[in-house]
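1. The sequence isn't on hand, but the structure is:
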């Protein structure tokens, strides 16, 4: 027991010896050293985030509210792009794609993660995880180029399936009405494997004693998934939703490459990012492009807020 004297003198313990302040001083020194090391590690990321994230965002905000001469334009740029006949079709295309993709991620990623986690044979589980993750090793553009062959009935390894569905040519497959589903399949094929591994890791945090106790009580695999595993995955599902939403609103590479490969069967203003590209580099209207980018940012932030609040992403257990 330590007794602190009221006169401000050094504290003494129960035996009457003075308590040295060196230990606390060392602790403070070690904490300061850890803080310095932590700042050193995050400084490259912080610098890159400022230079390539915050500064361009502030510049885009400035462009969105000014005209070509640099004068204040208010909401004129936003009115112009929203009134463009290409804007609302692009909004519909991106929204359709997001709905299909996010629904596929929610159902299939979680389902496949539960299936892999339930596999008791180690080599089978390892092989499945490797196979799921392998498509993610391809870059976005490379993945789309690969899918150009997959979607062509004359060269596709699944040409029989495509012909059974009534498609005889590449142009028939990539009709605009089919594109939201096609882009969702490409995105799922490329990115779902990483999320399956993340969900699998989250499921490994569940104590085996809890699962065994549920089985002893007579719970089925479905009941265990609904009552135990899915609540544990709730925050991870919300995180997946936020990150996938941020990536999905930036749809550009897939329709851009398909537009070039199909001789404009797929329009070059199919998505909002493509429309912003057209404004900036075809019409030389960087202010309008910045307005579209800012609209995308605001919408993505609002939808991400819904995922964060509903998913309890920052709630403490």
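-> Right, received. Where do you want to start? Since the model is a prediction, treat every value here as computed from it, not as a measurement.
2. CA only for contacts and neighbour counts going forward, please
-> Will do.
3. ok, and what's touching stretch 292-301?
-> Here stretch 292-301 makes contact (CA atoms under 8 Å, 6 or more residues apart in numbering) with 60, 61, 64, 78, 81, 245, 246, 249, 272, 273, 276.
4. Now, those residues that are in helices?
-> Using DSSP state H, the subset of the contacts of stretch 292-301 located in helices is 60, 61, 64, 78, 81, 245, 246, 272, 273, 276.
5. how many other residues sit next to residue 189?
-> Residues lying near residue 189 (other CA atoms under 10 Å) number 16.
6. before we move on, what about residue 158?
-> Using other CA under 10 Å, residue 158 has 14 neighbouring residues.
7. coming back round to it: mind giving me the PyMOL command for buried ones among the contacts of stretch 292-301?
-> Buried members of those, defined by 16 or more other CA atoms under 10 Å, are picked up in PyMOL with:
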select buried, resi 60+61+64+78+81+245+246+249+272+273+276
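8. could I get the contacts of stretch 292-301 as CSV with distance to residue 34?
-> Formatted as CSV, the contacts of stretch 292-301 follow (distance: CA to CA, whole Å):
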residue, distance to residue 34
60, 37
61, 37
64, 42
78, 47
81, 50
245, 35
246, 33
249, 38
272, 44
273, 42
276, 44
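9. Of the contacts of stretch 292-301, just say which sits nearest to residue 205.
-> Lowest distance from residue 205 to the contacts of stretch 292-301 (CA to CA) belongs to residue 245, with 25.9 Å.
10. try it against this one:
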């Protein structure tokens, strides 16, 4: 059976239209990426190696911010927070998604809505809500807080408690969306694969551990990369908690807060840019590690 010249022309025309539509969509994203991503990064890189007069100073700004007495504690706090946050997110999100996909299927719609609901709160309003919940005097769970030995707000937000508190706030706000994403990924696992596991005698735990979780590898890697990038930029939570505690939490608790102090308290925008570049390099290095270890872009 031969294809006529008219049919080949029609197919070529449809292919060209599809290509133009694809370029239009990608082009819009590329413009926004350049305007709000690449250009600011380039400007930050330039500022990080120059002084206020625009003269090149090499690594001088980096040396100055690293030697600052607040640098070590700020990065130490964020390392502890990220370790607790990423482990909690990975374990609980996968477990809840598996439960939602398995025995809780009948209540799936309602539970999916409840999971996603906290994400509707803006970051600042979510923190304000938690500030009330963590106050033993005003909180509806104040009796539980007092039973734990905390009679005042400042006792609850003691410096040693802050990483856990910020993990709880971050999980409550952002985990719901990831649970739904993992739930959708689980729905994408072929029925033949699940049926083969059942025929082999695998129970629910064995199926999850040996079949479902390995097939979620790329989604888990994607979640960890974005969660790390967001967690490394922690700012709103410690900033508002610090204000509410009347200074008990330092205004340089996180690297982003320290960068804010350099830029707007000391007027040192070059030092702030150096801090931003340090965070960028660390985030890119960690993301690259996850990408290669998880073989994120390998073809199956």
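-> Structure received. Small disclaimer: the values here were computed from a predicted structure and weren't measured.
11. quick one on the thing from earlier: can you redo the ones in helices among the contacts of stretch 292-301 of the first structure as CSV with distance to residue 315 of the first structure?
-> Putting those into CSV (distance: CA to CA, whole Å) gives the following:
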residue, distance to residue 315 of the first structure
60, 33
61, 32
64, 35
78, 36
81, 39
245, 21
246, 21
272, 33
273, 33
276, 37
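12. Give me the number of neighbouring residues for the aligned partner of residue 129 of the second structure in the first structure.
-> Under the alignment defined by TM-score structural alignment, residue 129 of the second structure corresponds to residue 146 in the first structure. For residue 146 of the first structure, the neighbour count with other CA under 10 Å is 14.
13. Helix or strand: which one has residue 146 of the first structure?
-> Using DSSP states H and E, residue 146 of the first structure sits in helix 140-150.
14. May I see the buried residues of that helix?
-> Applying 16+ other CA under 10 Å to helix 140-150 of the first structure flags 140, 143, 144, 147, 148, 149, 150 as buried.
15. What of stretch 77-93 of the second structure?
-> Within stretch 77-93 of the second structure, the residues that count as buried by 16+ other CA under 10 Å are 77, 78, 79, 81, 82, 84, 85, 86, 88, 89, 90, 93.
16. mind checking how far the alignment partner in the first structure of the fifth one is from residue 294 of the first structure?
-> The criterion is TM-score structural alignment: under it, residue 82 of the second structure has residue 98 as its aligned partner in the first structure. Noted for residue 98 of the first structure: a distance of 19 Å to residue 294 of the first structure, by CA to CA, to the nearest Å.
17. coming back round to it: from the contacts of stretch 292-301 of the first structure, pick the one nearest residue 38 of the first structure.
-> Within those, the smallest distance to residue 38 of the first structure is 27.5 Å, found for residue 246 (CA to CA).
18. tell me the contacts of that closest one?
-> Listed by CA under 8 Å, 6+ apart, the contact partners of residue 246 of the first structure are 300, 304.
19. To which residue of the second structure is it aligned?
-> The alignment partner of residue 246 of the first structure in the second structure, by TM-score structural alignment, is residue 229.
20. So which residue is smack in the middle of the second structure?
-> The residue lying closest to the centre of the second structure (CA atoms, centre = their mean) is residue 227, at 2.1 Å.
21. residues contacting that one?
-> residue 86.
22. and if we set it to 6 Å?
-> By CA atoms under 6 Å, 6 or more residues apart in numbering, no residues touch residue 227 of the second structure.
23. Tally up the residues packed near the counterpart of residue 118 of the first structure in the second structure, please.
-> Under the alignment by TM-score structural alignment, residue 118 of the first structure pairs with residue 102 in the second structure. Other residues lying near residue 102 of the second structure total 14 when counted by other CA under 10 Å.
24. Okay, and the counterpart of residue 172 of the first structure in the second structure sits in which element?
-> Under the alignment (TM-score structural alignment), residue 172 of the first structure pairs with residue 155 of the second structure. In this assignment (DSSP H and E), residue 155 of the second structure forms part of helix 153-156.
25. for that helix, packing partners?
-> Contacts defined by 3 or more CA pairs under 6 Å, 6 or more residues apart in numbering; DSSP states H and E place helix 153-156 of the second structure against no helix or strand at all.
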